[in-house]
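> Got a sequence here, can you model it:
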Amino acid sequence: MHEFRRIVSYLGPYRRDAIMGILLVVVESAFEMVIPILMADIIDVGVAGRDLDFIFRQGVYMAICALLSLITGLAYARFAARATYGLGARLRAAEYERVQDYSFANLDHFETSSLVTRMTTDVTVIQNALNAGFRPMVRGPVMLIIGFILAFYLNAELALVFVVVAPVMAISMALIVRRVGPLYGVLQATVDKLNDVVQEMLTAVRAVKAYVRGDYECEQFRRVNQGLAATSEHTFRFAVLNMPVLYTSMYTATTLIMWFGGQMILGGALEVGELTGFLSYVLQILNSLIMISNVFLLLTRSLASIHRICEVLDEPIDLASPEHALEEVPDGSIEFRDVSFKYRADARECALEHVNLSIAAGSTVGILGGTGSGKTTLVQLIPRLYDVTEGAVLVGGHDVRAYDLAALRDAVAIVLQKNVLFSGTVRENLMWGDGKAAEEELLEACRQARVDEFLDRLPGGIDYDLGQGGVNVSGGQKQRLCIARALLKRPKVIIFDDSTSAVDTATDASIRQNLSRLTGVTKIIIAQRVGSVQDADQIVVLDDGRVHAVGTHGELLATDSIYQEIYASQTRGGDTSAPGDYLVSDTFLSSAAPDDKKVSDTKLSPGASFDREGGAR
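This is a model prediction of the structure:
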């Protein structure tokens, strides 16, 4: 009930509409419940006494009650719709805003497909439950209470039939709800799995086609889809039992009342009109019980969705700005003081262990290391995307935990290893870096990131529509657009996480040359190629989450075995990005555009050359 009250609290300005809806249902039900009494009087008084004036007068009263019931019902529908769909809109907005506050660690707790389901399907389940159940939720209990009172008022002896039938119905419904309740949670989890498969296939559809794995993906979808069908069948097999139970009880009660009522009429203890009116209340009471049972089933399913939504809303945010937070980052100096980090508190091993590192403001630092050595993890601690487990990270001479999060992240630009572009034009994507940037500033950032090499070839140039996720450009073009976007932030620290892996060496060198002209900006470059970092002021070699060596290219080449091994493997032709041995990358498979013929996206035979625009010849 705590979670239910939590969801209801999101009615906000729609609370008044909900209250008005409840009051209108009560009034509507009251008008309807008066009609059987008027009908009984028509039969017992008007028909029995052949009093036409009385019959007409009572008929007018019945018509007025019916009309007022109709008017209040229509008014209820308006208020209920506003309250229901207003609640749904506010719930989706609250979930979306909450996710924006999540740290990377919070996001690790949820599958992307599950978050999508919780913001769409689960909210829709709650909306449908309230939309379909709002009226019976109020009307059922009101009609049940008024019906019992008026039934006892008409004939207390016949009303005792309900005392026997009602407990049987209540116990049967309780057993059904108890059995079905947990199954709805399983059903929503199965919907998560289905969404996960669909999302993964649509995201990687080009790779699926390239590897001719369509049949495999269809089999995966068929398996999950059949699982959802089987779970739904198992759930609703029990849920639909409520109707046979209720109708059996209703017809049993009606038969008993007709039997006992007929005996009482024959004995002169009951009038025909009184029995007719009583049967009307029987139907009203039993219909109210049916409504209540349906509401219970709707609420049972919605409770599973409510719990899932509350998990999103109640997820404790593990990263937040402190009180009296620093609003300005003085410079781009960075220091790691005995830093250790685990992605999860219960993890057996640290992703980073006892890292000590000092980076001067305005310097250029390269980071090399094997897969899983902790390169990306290290730089994600700088803008406080994660918090350290032990030790401290300092930026501008202050612990990152002392800064306002927005101020810190505005001062630190990071080009993520996985390129992210949004639906919209090139201009709209670049302006994520600076929403007020002028045309000249946008074009200058494009020049520095070498976006200008292909920008003129795009229809519409800077106003070219990139499509969802930048599907209309290649991997190398995506990387350069992301670099240009980061440059527009004018940060004090800029981090390139293997962000030129999909561009050719000539373009990579040109970008590095342009970046070297940036003054007052600390540049951290994570790369797989020695050539991308050999001109850095210092190079950090990571190995298994630890700093293995720090020095210049010449120093490490003379003293460090890991660096020597990396350098030797690449200069002997082992570097897959060296000229003459280019391979088709996974980035190309997922996002290559037909008009982009960069050498990084093209298979060249050894010794092949390429023209200035990057096309092989």
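
> Please count neighbours and contacts with C-alpha atoms only from this point.
Noted.

> which residues in the stretch 201-350 of the chain form helices?
205-210, 214-239, 242-266, 272-314 (DSSP state H, counting those that start in this stretch).

> quick one: the last one to helix 214-239, angle?
So that's helix 272-314. Taking axes from the mean of the first three to the mean of the last three CA atoms, to 10 degrees, one finds helix 272-314 and helix 214-239 inclined to each other by 140 degrees.

> One more sequence to fold, the one below, so I can look at both together:
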Amino acid sequence: MMKLLRLLKPYRVLVSFVLLFVFLQSLSDLYLPTLLADIVDKGVVQGDNPYIWKIGGFMLLIALVGGLCSIGASYLSAKSAGGFGRDLRSRVFAHVEKYSLHEFDQIGTASLITRTTNDITQVQQVLMMMMRVMVAAPMMCFGGIIMALYKDAHLSLIIIAIVPILALVILGVVSRGVPLFKVMQVKIDKLNLVLRENLTGIRVIRSFNRTKHEQGRFNDANMDLTDTAIKVNRIMATLMPVMMLVMNFASLFIIWFGGLRIESGNMQVGDLMAFIQYAWQIMFALIFASMMFVMIPRASASATRINEVLNTVPDIYDPAGIPRRANASDSAAGLPSVSSGELAFNNVSFHYPGAEMPALSDISFTASAGEVTAIIGGTGSGKSTLINLIPRFYDVSGGSITVGGVDVREMTQESLRAGIGLVPQKAVLFTGSIADNIRFGKSDATDEELRHAAEVAQAYDFISEMKEGFDAPIAQGGTNVSGGQKQRLSIARALVRRPSIYLFDDSFSALDFKTDAKLRAALRSETTEATVLIVAQRVSTVMDADRIIVLDDGRISAIGTHRELLQSSTVYREIVTSQLSEEEIA
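Below is the predicted model:
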């Protein structure tokens, strides 16, 4: 947790004022019982009304100053803790954006969401409380003991005897609660995972009538978390009653022995009243400390989880071991960028982390600018994996991938991806308008560029039919447009970028044959100077390509044109005959 507190550095002035205000508030609280003792002993007992009014007015002034300091401390602590939480969330989000897909798989999306929200909130709340209690509790405790000793040293032995008992109670409760707080955060991850799967897969769940099954999964995860929460809260709930019991017994002994000392003339009534208040201040300081001890274990567990995210080093790095980072001046820095679209795989192999078998083995081919290279193969043959290696979502396990003769690992990831237009297998749209989604490929694209990209992607017709046209809203995940419309908008997003390399990962699967053919014809004239890679399941999508690569079980089975492969490749011929009739093949 101490590592995270370094993020408080920009707020050190605010924190200093918080500590100052808390210090002044504690001084006022410690001074008030002494003034009360003076009013009783010198004013009430002696019947000196002017003295009562004088000291009473002074007490009101001290209380007012203490109240203002308390308000100031509350405001500034909330402001600095809120800023800390905002900065930490931004830092975690920025770091997670540097992750390769391997780190996302390793930690899990549900866990990353929990760590960015719930865990940071836990730390933020404790920090806000800590800034006040870390000064107030020790000062009230030790200051109260000093003032109590000043009032009556003999009676103070009761307080001195009680403090270790309270400390042992706090230690015992906290030592049992800490492990359970860590378990709770893991179970919140599990609950989020089940909930996220249920919400994202609701269509599949309902279509297979698995609603009750998913309800059972959620209830199991929910009850598991609830049982742990009840257990840890039951342990923590014992803290307050035990401390109050000890404090009340302490008060009983103080009044008893204090009365005896007043009777013997060794103590005055006002001093006893002040002594009781100091005793309660000491006890409440310990209660505040115990509350911190209750909250710190959970915050500590959360801080550990946040640090795991921040300390996770991405597998994929930019040149010279620099972690991935946006850098608009790669060319000025002498780093290579995508200037030519020629793409080459040189004996590439790839293993997914933890996998026993390679996903790709000994892949070698060249895709030149102005050509269309198609990749086809059975399910699980490695087509999408091959595409994911080009923008370095994963790094190759062996061999190399070059763009314009330069190894992609020698480029910064931003400069590499700036030259790539990717249309993923699953079309992804974002909340906003149609124009916002197409401009995701090029933020400064003009209206004319948007229109042109939409026309080439065969999306302009359905966009123009919408009431608001390019300003028509897109719901979260693109749920208010069809699958084919989502694919065409995703293609337009890549086209507006005008990259050197186009990667279409089975991006025409939701299109009818007529739209597919029109789109590919439009792409031909649009990508005359770019390298185009098309991954497809349909033979009709790839048969006009300049080069077709047939993948089989992670290896290249054959390379050639449609006509050549019909003669030379058994695998390709089987795919073709399963989709086309004899007349279509001929």
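
> ok, back up a step: please tabulate the helices of the stretch 201-350 of the first structure in a markdown table, including the columns mean neighbour count and distance to residue 438 of the first structure.
Shown next, in a markdown table, are these (neighbours: other CA atoms under 10 Å; distance: least, CA to CA, whole Å):
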| stretch | mean neighbour count | distance to residue 438 of the first structure |
| --- | --- | --- |
| helix 205-210 | 16 | 36 |
| helix 214-239 | 15 | 46 |
| helix 242-266 | 16 | 65 |
| helix 272-314 | 21 | 38 |
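
> matching residues in the first structure for stretch 91-104 of the second structure?
The alignment of stretch 91-104 of the second structure onto the first structure (TM-score structural alignment) covers residues 94-107.

> okay, how far is it across that stretch, tip to tip?
Criterion CA to CA, to the nearest Å; first-to-last residue distance in stretch 94-107 of the first structure is 16 Å.

> Distance from the chain centre to that stretch, please.
9 Å (CA atoms, centre = their mean, to the nearest Å).

> hang on, the earlier thing: residue 75 of the first structure: which of the helices of the stretch 201-350 of the first structure is closest?
Nearest to residue 75 of the first structure among the helices of the stretch 201-350 of the first structure is helix 272-314 (20.3 Å), distances taken as CA to CA.

> Which residue, neighbours along the chain excluded, lies closest to the residue nearest the centre of the first structure?
By CA atoms, centre = their mean, the first structure has its centre lying nearest to residue 115, at 2.8 Å. For residue 115 of the first structure, ignoring the flanking residues on the chain, the nearest one in space by CA to CA, 6 or more residues apart in numbering is residue 312 at 8.0 Å.

> aligned partner of the one you found in the second structure?
Aligned partner of residue 312 of the first structure by TM-score structural alignment: residue 309.

> Surely that match touches residue 94?
No - with contact defined as CA atoms under 8 Å, residue 309 of the second structure does not reach residue 94; the gap is 10.9 Å.

> In which helix or strand does the aligned partner of residue 174 of the first structure in the second structure reside?
Aligned against the second structure by TM-score structural alignment, residue 174 of the first structure finds its counterpart in residue 171. For residue 171 of the second structure, the element it lies in under DSSP states H and E is helix 156-200.

> Distance check, residue 288 of the first structure against residue 148 of the first structure.
On the measure of CA to CA, residue 288 of the first structure and residue 148 of the first structure end up 11 Å apart.

> shared neighbours, the two?
Common neighbours of residue 288 of the first structure and residue 148, using CA atoms under 8 Å, 6 or more residues apart in numbering, do not exist here.

> contacting residues around the aligned residue in the second structure for residue 245 of the first structure?
Per TM-score structural alignment, the equivalent position to residue 245 of the first structure in the second structure is residue 242. Contact analysis of residue 242 of the second structure by CA under 8 Å, 6+ apart lists residue 169.

> now residue 506 of the first structure
No contacts exist for residue 506 of the first structure under CA under 8 Å, 6+ apart.

> Also residue 287 of the second structure?
Contacts of residue 287 of the second structure by CA under 8 Å, 6+ apart are 240, 243.

> which residue sits closest to the residue mapped onto residue 488 of the second structure from the first structure in space, ignoring its chain neighbours?
Per TM-score structural alignment, the equivalent position to residue 488 of the second structure in the first structure is residue 480. Leaving aside its chain neighbours, residue 480 of the first structure sits nearest to residue 449 (5.4 Å; criterion: CA to CA, 6+ apart).

> In contact with that neighbour, which residues?
Contacts of residue 449 of the first structure by CA under 8 Å, 6+ apart are 480, 481, 483, 484, 511, 514.

> Report how many residues lie close to the equivalent of residue 414 of the second structure over in the first structure.
Correspondence of residue 414 of the second structure to the first structure, assessed by TM-score structural alignment: residue 406. Each residue near residue 406 of the first structure was counted by other CA atoms under 10 Å, and the total is 13.

> and if you look at the one 10 residues further on?
For residue 416 of the first structure, the number of neighbouring residues by other CA under 10 Å comes to 18.

> Quick one: closest of the helices of the stretch 201-350 of the first structure to residue 532 of the first structure.
Judging the helices of the stretch 201-350 of the first structure by CA to CA, what sits closest to residue 532 of the first structure is helix 205-210, at 28.0 Å.

> what comes into contact with the match of stretch 91-104 of the second structure?
119, 309, 312, 313, 315, 316, 317, 318, 319, 343, 385, 386.

> Setting the sequence-adjacent residues aside, check what's closest to the fifth one.
Closest residue to residue 315 of the first structure in three dimensions, ignoring its sequence neighbours and counting by CA to CA, 6+ apart: residue 106, at 7.4 Å.
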